[in-house]
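Dropping a prediction and its sequence here:
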Amino acid sequence: MYDIVRPFLPLILQGTLVTLTVGFCALFGAVIVGLLGLWGSSSESRLANRVVLYYTTIVRGIPDLVLMLLLYYGGQTFLNQIGDSTGLWGYIEISTFAAGVGTISFIFGAYMTETFRGAALSIPRGQIEAGLACGLSQHRLFTRIIWPQLLRYALPGIGNNWQVLMKTTALVSVIGLQDLVFNSFQAGRSTHHMFMFMGLTFIVYLLITIISGILIRVLENRYGLQVAATAE
């Protein structure tokens, strides 16, 4: 078994690195989108409220694979059609990496929006009112009172979203990005040992999940203690 896998280990490791890179970049993008969604959902603007509501409803109601294919192929075609009709730009080719990261960020931004919204509702309203009464600016109110507690309450949801997001990164293989799944599939097809390489992929994803779970629990405990100490 090892003799079969050994020649493809560099390819598997390279694919694992691509998968992790896509995951971390998509997580960062999803957090940014989620915070923007929180701002929109808590805004006094009815238009912003509706945009966030439609966004989260549509994204959570459409399969991830459909969105991946739609945004990669349809989005690229749409941009090029606009460029041809207006003459503002030439042919645009979206890289598979950018398409994968952008799509997953867009998808999980909807889940992060709901995660942050639920966390924000858990913050005692009296603390925010007290901060405003003390004359804190909006920036200091957010950084000193809202953000530490928001992150604390949102950490379990962020951890859960991260676990699901990592599994979703496997979809980038469909659009041709050479991630762990793509490279394992190529190795299995060339050696006629598909089960072996898919089993190896299973183990790698499982290890990522286990390590992520441990790190998330450490962050939850540490950040929870910090916030509790600050409150005291």
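Everything's here; your move.

hey, let's count contacts and neighbours off CA atoms from now on
OK.

Count the residues that sit near Tyr2.
7 (other C-alpha atoms under 10 Å).

List the contacts of it.
By C-alpha atoms under 8 Å, 6 or more residues apart in numbering, the contact set of Tyr2 is empty.

measure it to Phe195 for me?
From Tyr2 over to Phe195 the distance is 14 Å, taken as C-alpha to C-alpha, to the nearest Å.

If you count contacts, what does the helix or strand harbouring Arg217 end up packed against?
In this assignment (DSSP states H and E), Arg217 forms part of helix 194-231. On a contact count with 3 or more C-alpha pairs under 8 Å, 6 or more residues apart in numbering; DSSP states H and E, helix 194-231 meets helix 147-168, helix 180-191.

Return the list of helices and strands in contact with the first one.
Under the contact criterion of 3+ C-alpha pairs under 8 Å, 6+ apart, the helices and strands touching helix 147-168 comprise helix 9-41, helix 96-122, helix 194-231.

How about the last one?
Judged by 3+ C-alpha pairs under 8 Å, 6+ apart, helix 180-191 is in contact with helix 9-41, helix 194-231.

and of those helices, who's closest to His139?
Closest to His139 of the helices and strands packed on helix 180-191, according to C-alpha to C-alpha: helix 9-41, at 13.6 Å.

Which positions in the closest one come out as buried?
11-12, 15-16, 18-23, 25-27, 29-41 (16 or more other C-alpha atoms under 10 Å).

what does stretch 205-214 give?
Neighbour-count burial for stretch 205-214 [16+ other C-alpha under 10 Å]: Tyr205, Thr209, Ser212, Gly213.

Among the residues you listed, pick out the one closest to Ala120, please.
Gly213 (23.3 Å).

List the contacts of the residue nearest in space to the middle of the chain.
Geometric centre of the chain, nearest residue: Leu27, 3.3 Å, by C-alpha atoms, centre = their mean. Taking C-alpha under 8 Å, 6+ apart, we find Leu27 in contact with Ser105, Phe108, Trp162, Leu165.

How far does stretch 222-232 sit from its chain's centre?
27 Å (C-alpha atoms, centre = their mean, to the nearest Å).

In addition, the following structure is provided for comparison:
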Amino acid sequence: MKIQQIVLFITFCFLVGCKNTSPHLKTIEAKQLAIDATIPNDPTIDSIVKPYQKRVNEELNRVLSYSSKDMHKNDGHYESTIGNFMADLLLERANAVLEKRENIKADVCLLNHGGIRSAIGKGPINMQHMYDVMPFENTLVAVELSGDKIQEMLAYLSKAKRAHPIAGMTITLDKDLKVVDAKIGGKKIDENKNYLVATSNFLYQGGDNMHFLANPVKYYELDYLIRNAMVDYLQKTDTIDVSLDNRFIQRQ
């Protein structure tokens, strides 16, 4: 009997000792390595990168057009030179696509002040400027909005107190930020009419809380990067001469 007990005990110990156990993570240790000028260049990597770096620099330095003045996004209260420039050109480029595909034209272009990430100085405009101004991969879209939605857009712009770029429309506020005059295409806005608004996919998706762009009557994806639209416009325009033209003002 004792021998049987000893055999059972040895067998139990063997089975327990052979049991598979899952590993468990106990600690994680990490060390931050700064990538700076103190790290020596690797000649092998340099030789691989050099031809591509040369080509990239050539492309970024490629001159597209010329600006007759500095363009900033903070040189006006409700409008800006670079904002007017971008809204005007994107309305033109959006319509080039819409006319070809749908035989229609957008009435308005609406962008957001924060989406413009850099200024453009007086002088040559190159590809580097395009990536500085628009580093995002945002695309152009068009949304057909009812008259009620256009009124929501006006209410948003009047309360935002920022130079959100617009083209194709004019807005006048009184001293209390109430819209006292608004026109699209030089005509009073008809609340019973739908209007086509060119904008970015970012804003259409609710960026900057522009929720009035959601659930439009109709939506058009133009498959056109905003940066590429800017490049296309500049390549066919010798000199850019933009100004503040009172398209969005407040009466005192």
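That came through fine. Just so it is clear, the structure is predicted and the values come from calculations on it, not from any experiment.

TM-score of the superposed pair?
Put the two chains on top of each other and the TM-score (TM-score structural alignment, normalised by the length of the first structure) is 0.25; 88 aligned residues with a C-alpha RMSD of 5.1 Å.

could the helices and strands packed on helix 194-231 of the first structure go into JSON lines alongside distance to Phe97 of the first structure and mean neighbour count?
Converted to JSON lines, these look like this (distance: least, C-alpha to C-alpha, whole Å; neighbours: other C-alpha atoms under 10 Å):
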{"stretch": "helix 147-168", "distance to Phe97 of the first structure": "14", "mean neighbour count": "19"}
{"stretch": "helix 180-191", "distance to Phe97 of the first structure": "13", "mean neighbour count": "20"}
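
Determine which of these approaches Asn221 of the first structure most closely.
Per C-alpha to C-alpha, nearest to Asn221 of the first structure of these: helix 147-168, 9.3 Å.

Met130 of the second structure against Met230, yeah?
Yes. Here Met130 of the second structure lies in contact with Met230, judged by C-alpha atoms under 8 Å, at a distance of 7.4 Å.

Point out the other elements, helices or strands, that the longest helix seen in the second structure touches.
When the second structure is parsed with DSSP state H, its longest helix is helix 81-102. Of the remaining helices and strands, those touching helix 81-102 of the second structure by 3+ C-alpha pairs under 8 Å, 6+ apart are strand 108-110, strand 139-145, strand 166-167, strand 195-200, strand 218-225, helix 226-235.

of those, which approaches Asp88 of the second structure most closely?
The closest of these to Asp88 of the second structure is strand 166-167. By C-alpha to C-alpha, the value is 5.4 Å.

Correct me if wrong: Thr115 of the first structure contacts Gly157.
Yes. With contacts counted by C-alpha under 8 Å, Thr115 of the first structure reaches Gly157, the gap being 5.8 Å.

Can you pick out the most distant pair from the contacts of Leu27 of the first structure?
Greatest spatial distance among the contacts of Leu27 of the first structure (C-alpha to C-alpha): Ser105 and Trp162, at 11.1 Å.

quick one: contacts for Tyr55 of the first structure?
Tyr55 of the first structure neighbours (C-alpha under 8 Å, 6+ apart): Ala110.

Specify the local secondary structure of it.
helix (DSSP: H, G, I helix; E, B strand; the rest coil).

And it, how far from Gln186 of the first structure?
Applying C-alpha to C-alpha, the value for Tyr55 of the first structure to Gln186 of the first structure is 36 Å.

try Arg140 of the first structure
Counting by C-alpha to C-alpha, the gap from Arg140 of the first structure to Gln186 of the first structure is 52 Å.

Ok, Gly75 of the first structure next?
The gap separating Gly75 of the first structure from Gln186 of the first structure is 27 Å, by C-alpha to C-alpha.

One more: Phe197 of the first structure?
Going from Phe197 of the first structure to Gln186 of the first structure by C-alpha to C-alpha gives 9 Å.

do Leu79 of the first structure as well
Distance from Leu79 of the first structure to Gln186 of the first structure, by C-alpha to C-alpha: 31 Å.

just to revisit the earlier point, need the contacts of Leu27 of the first structure in JSON lines (columns: distance to Ala231 of the first structure).
Below are the contacts of Leu27 of the first structure laid out as JSON lines (distance: C-alpha to C-alpha, whole Å):
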{"residue": "Ser105", "distance to Ala231 of the first structure": "33"}
{"residue": "Phe108", "distance to Ala231 of the first structure": "31"}
{"residue": "Trp162", "distance to Ala231 of the first structure": "28"}
{"residue": "Leu165", "distance to Ala231 of the first structure": "33"}
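
list the buried ones in the helix holding Arg217 of the first structure?
For helix 194-231 of the first structure, the neighbour count (16+ other C-alpha under 10 Å) marks 194, 196-198, 200-201, 204-205, 209, 212-213, 216, 219-220, 223-224 as buried.

Measure how that helix sits relative to helix 9-41, angle-wise.
Helix 194-231 of the first structure runs at 40 degrees relative to helix 9-41, counting by axes from the mean of the first three to the mean of the last three C-alpha atoms, to 10 degrees.

Could you report the neighbour count for Gln235 of the second structure?
By the measure other C-alpha under 10 Å, the count of residues near Gln235 of the second structure is 14.

For it, which non-adjacent residue is spatially closest?
Distance criterion C-alpha to C-alpha, 6 or more residues apart in numbering; nearest residue to Gln235 of the second structure, sequence neighbours excluded, is Leu64 at 5.1 Å.

which residues does the one you found contact?
Pro124, Ile125, Asn126, Met127, Val231, Leu234, Gln235.

how about 6 Å then?
Contacts were defined as C-alpha atoms under 6 Å, 6 or more residues apart in numbering; by that measure Leu64 of the second structure touches Ile125, Asn126, Leu234, Gln235.

ok, so of the residues you listed, who is nearest Ala87 of the second structure?
Among these, and counting by C-alpha to C-alpha, the member closest to Ala87 of the second structure is Leu234, at 13.5 Å.

What are the buried residues along stretch 229-240 of the second structure?
For stretch 229-240 of the second structure, burial by neighbour count (16+ other C-alpha under 10 Å) applies to Ala229, Met230, Val231, Tyr233, Leu234, Thr239, Ile240.

Span of that stretch from start to end?
15 Å.

Contacts for that stretch next, please.
Stretch 229-240 of the second structure has contacts (C-alpha under 6 Å, 6+ apart) with Leu64, Ser65, Tyr66, Ser67.
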